[in-house]
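Peer 1: build me a model from this:
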Amino acid sequence: MIREKKRSVIIVAGGKGRRVGGELPKQFQSIGGEPMLMRAIRAFYEYDYGMRIVVVLPEEARLLWSRLCEEHRFSLPHTIVAGGDTRFHSVRNGLEEISADETVGVHDGARPFVTSGLIGRCFEAAFENQCGVIPVVDEVNSVRQLTETGSRMVDRKQFKLVQTPQVFPAGELKKAYKTAFDPSFTDDASVAEKWGMRIQLVEGEETNIKITTPFDMALAGYYCQLMANR
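Peer 2: Alright, predicted model coming up:
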């Protein structure tokens, strides 16, 4: 029997995002003429029109988001869920909207340039292997590890930089997120791995940047111009 592929995604945009500067949290700031969060939502919708899209926002930002959607005539279907005290709690809240028989991705709302190719690579690997899947890219900088006496050189080939979407069998991820919060949880894979789920790496994309600083915003604007001129 062929198993139906049910895909969903939780787009986490529950933070304050003040490091990037500006009056608005970064997920609502404009890149190429529209809020970056809208770009992230559209990427998943265009990959799979039937995908369930859950967006986690700060409770106090619901009205702002509604106004922005009206202003930009943004009507792609999505469900809004209130964020929690940490990213861990925000994802846990989002998982309440996800069925156990789905394959679910978790994506940073501040990664607006995710492509259909990357999304598909993550979902297909998770569906085929029934494990957690995370996209990674190579570390190109020299890396040093801090020690008690200073620091030491390490081989950068032994390190990967982690991106999103991170994709999992939803039933397993829901179980993993029933664990108590631990400050060592840096992403969804760390939660899933501690619970016992196997994690597979797939190739990420250099353009799938996370916007955190004013420099990132400037880079994003430049990238939008490049795409518009193609």
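
Peer 1: only C-alpha atoms from now on, for both contacts and neighbour counts.
Peer 2: Will do.

Peer 1: so where do the strands sit in the chain?
Peer 2: Ranges of strands within the chain are 7-12, 30-31, 34-35, 52-57, 79-82, 103-108, 132-138, 143-147, 150-154, 160-162, 166-169, 199-203, based on DSSP state E.

Peer 1: single out the most deeply packed of those.
Peer 2: Mean neighbour counts were taken over the strands of the chain using mean count of other C-alpha atoms under 10 Å, and the top value, a mean of 28, falls to strand 166-169.

Peer 1: how far is that strand from where the chain is centred?
Peer 2: Relative to the centre of its chain, strand 166-169 is centred 11 Å away, using C-alpha atoms, centre = their mean, to the nearest Å.

Peer 1: also stretch 98-105?
Peer 2: A distance of 15 Å separates the centroid of the chain from that of stretch 98-105, by C-alpha atoms, centre = their mean.

Peer 1: from Met227, how far out is Phe28?
Peer 2: 21 Å (C-alpha to C-alpha, to the nearest Å).

Peer 1: and Lys210, by the same measure?
Peer 2: With C-alpha to C-alpha as the criterion, Lys210 and Met227 are 18 Å apart.

Peer 1: over to Cys131?
Peer 2: Counting by C-alpha to C-alpha, the gap from Cys131 to Met227 is 34 Å.

Peer 1: so between the two, which is more surrounded?
Peer 2: More neighbours surround Cys131 than the other of Cys131 and Met227, with 20 against 9 (other C-alpha atoms under 10 Å).

Peer 1: the more buried one contacts Pro169, doesn't it?
Peer 2: Yes. Between Cys131 and Pro169 there is a contact under C-alpha atoms under 8 Å: 6.6 Å.

Peer 1: in space, what's closest to the spatially most central residue of the chain - neighbours in sequence excluded?
Peer 2: Central residue of the chain (C-alpha atoms, centre = their mean): His107, 1.7 Å from the mean position. Closest residue in space to His107, ignoring its immediate chain neighbours: Pro165 at 4.4 Å, by C-alpha to C-alpha, 6 or more residues apart in numbering.

Peer 1: give me the neighbour count for the one you found.
Peer 2: If we define neighbours as other C-alpha under 10 Å, then Pro165 has 26 of them.

Peer 1: compare with the first, here's sequence two:
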Amino acid sequence: MQARKNIAVIVAGGSGQRMGADKPKQFLHLSGLPIIQHTVQAFLDALEDIEIILVLPKAHLAMAAAIIPKLSKPGSITIIEGGATRFHSVKNGLAQIDDPAVVFIHDGVRPLVSSQLIHSCREHALKYGNAIPAIPMKDSVRQLFPEEGINKAVNREHYKIIQTPQTFLSEIIVPAFETTYNESFTDEATVIEQTGHAVHLVDGEEGNIKITRPLDLIIAESLLNNS
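Peer 2: Got it, this is the predicted structure:
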């Protein structure tokens, strides 16, 4: 039987607009290093044999290429051009996968993902076919009914906040992305769900934050300095 690889498709398509920055958010510095460098290194540290497919807009490829030599295993990293949407960028990354693999699909701006979470997702994906990290909602939640002009409280225990790395066996995720793009595809779990696969949730981590706004960068800096 052919050995199963470990492959991380890291998607970094942000522009930095919401950060109010003059560069894409994945290249902003966190503790002196670009965010994307922290993210990629987290996977290199977690799994000795990991292969990284780094997916970025064409305009950012050169910036990423300059970072690769600074990582611990630059030969394990491939940089490719993304697409018009996250779906198309992930699809481009998945197109590079030919062999049986555990595939991690991760946001480039979640630099604090732990080795423990990566291993947990891998183990559950091997058992269930997929593993989607999720954390509880802490705030009260209300559902809006715009046509009626009202809103109603909902039970937050019935909802989860989804994170990455969303992790899959390649024989599930690669064929799923052969479908036509739909605006309802908010993440990779929604893509496999439309093929009939049940989504398996695993415990995520509060510290596995996605950096999209200036406050997130301050929080990430604090978490990193106190880890």
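
Peer 1: got a TM-score for the two of them?
Peer 2: For this chain pair, the superposition-based TM-score is 0.93 by TM-score structural alignment, normalised by the length of the second structure; 223 aligned residues with a C-alpha RMSD of 1.5 Å.

Peer 1: hmm, back to that, tell me the residue in the second structure aligned with the residue nearest to the centre of the first structure.
Peer 2: Under the alignment (TM-score structural alignment), His107 of the first structure pairs with His106 of the second structure.

Peer 1: pretty sure its match contacts Gly13?
Peer 2: No. His106 of the second structure is not in contact with Gly13 according to C-alpha under 8 Å; the separation is 11.6 Å.

Peer 1: returning to what we had before: so who does the residue nearest to His107 of the first structure touch?
Peer 2: 105-108, 119, 122, 134-135 (C-alpha atoms under 8 Å, 6 or more residues apart in numbering).

Peer 1: one more time with 6 Å, if that's ok
Peer 2: Pro165 of the first structure makes contacts with 105-107, as judged by C-alpha atoms under 6 Å, 6 or more residues apart in numbering.

Peer 1: in the second structure, which of the residues you listed still touch?
Peer 2: Among the contacts of Pro165 of the first structure, the contacts conserved in the second structure (both residues aligned by TM-score structural alignment, their matches' C-alpha atoms under 6 Å) are 105-107.

Peer 1: ok, those vs Tyr177 of the first structure, which is closest?
Peer 2: For these, the residue nearest Tyr177 of the first structure by C-alpha to C-alpha is Val106; the value is 12.7 Å.

Peer 1: just to check, that closest one is in contact with Gln163?
Peer 2: No. With contacts counted by C-alpha atoms under 6 Å, Val106 of the first structure stays clear of Gln163, the gap being 10.4 Å.

Peer 1: can you tell me which of the kept ones among the contacts of Pro165 of the first structure lies nearest to Glu4 of the first structure?
Peer 2: Nearest to Glu4 of the first structure out of these is Gly105 (C-alpha to C-alpha; 16.5 Å).

Peer 1: now do the helices in the first structure.
Peer 2: Using DSSP state H, the helices of the first structure run over residues 36-47, 62-71, 87-95, 116-129, 170-176, 188-195, 214-228.

Peer 1: so which of those is the most packed in?
Peer 2: Mean neighbour counts for the helices of the first structure (mean count of other C-alpha under 10 Å) peak at helix 87-95, with a mean of 22.

Peer 1: and it with strand 52-57, angle?
Peer 2: 140 degrees (axes from the mean of the first three to the mean of the last three C-alpha atoms, to 10 degrees).

Peer 1: mean shift of helix 87-95 of the first structure relative to the second structure?
Peer 2: Following superposition, helix 87-95 of the first structure is found to deviate from the second structure by 0.2 Å on average (mean C-alpha distance after the TM-score superposition for the first structure).

Peer 1: outside of that helix, which residues touch it?
Peer 2: For helix 87-95 of the first structure, contacts defined as C-alpha under 6 Å, 6+ apart pick out 83-84.

Peer 1: what range does that helix cover in the second structure?
Peer 2: Using TM-score structural alignment, the residues of the second structure aligned to helix 87-95 of the first structure are 86-94.

Peer 1: do the same with stretch 52-59 of the first structure
Peer 2: Taking TM-score structural alignment, stretch 52-59 of the first structure hits residues 51-58 over in the second structure.

Peer 1: against the centre of the second structure, work out the most remote residue.
Peer 2: Outermost in the second structure, C-alpha atoms, centre = their mean: Glu148 at 36.2 Å.

Peer 1: Asn155 of the second structure versus that one, what's the distance?
Peer 2: Per C-alpha to C-alpha, Glu148 of the second structure is found 21 Å from Asn155 of the second structure.

Peer 1: go on, Pro136 of the second structure?
Peer 2: Taking C-alpha to C-alpha, one finds Pro136 of the second structure at 12 Å from Asn155 of the second structure.

Peer 1: then Ala21 of the second structure?
Peer 2: 37 Å.

Peer 1: ok, these two, which is more surrounded?
Peer 2: More neighbours surround Ala21 than the other of Ala21 of the second structure and Asn155, with 13 against 10 (other C-alpha under 10 Å).

Peer 1: give me the neighbour count for the nearest residue to Asp22 of the second structure once chain neighbours are set aside.
Peer 2: Leaving out its chain neighbours, the residue that sits closest to Asp22 of the second structure by C-alpha to C-alpha, 6+ apart is Gly16, at 7.2 Å. The number of residues packed near Gly16 of the second structure is 19, by other C-alpha under 10 Å.

Peer 1: quick check: end-to-end length of stretch 209-220 of the second structure?
Peer 2: Terminal-residue distance, stretch 209-220 of the second structure (C-alpha to C-alpha): 7 Å.

Peer 1: now swap in stretch 135-152 of the second structure and tell me
Peer 2: Stretch 135-152 of the second structure has an end-to-end distance of 23 Å (C-alpha to C-alpha).
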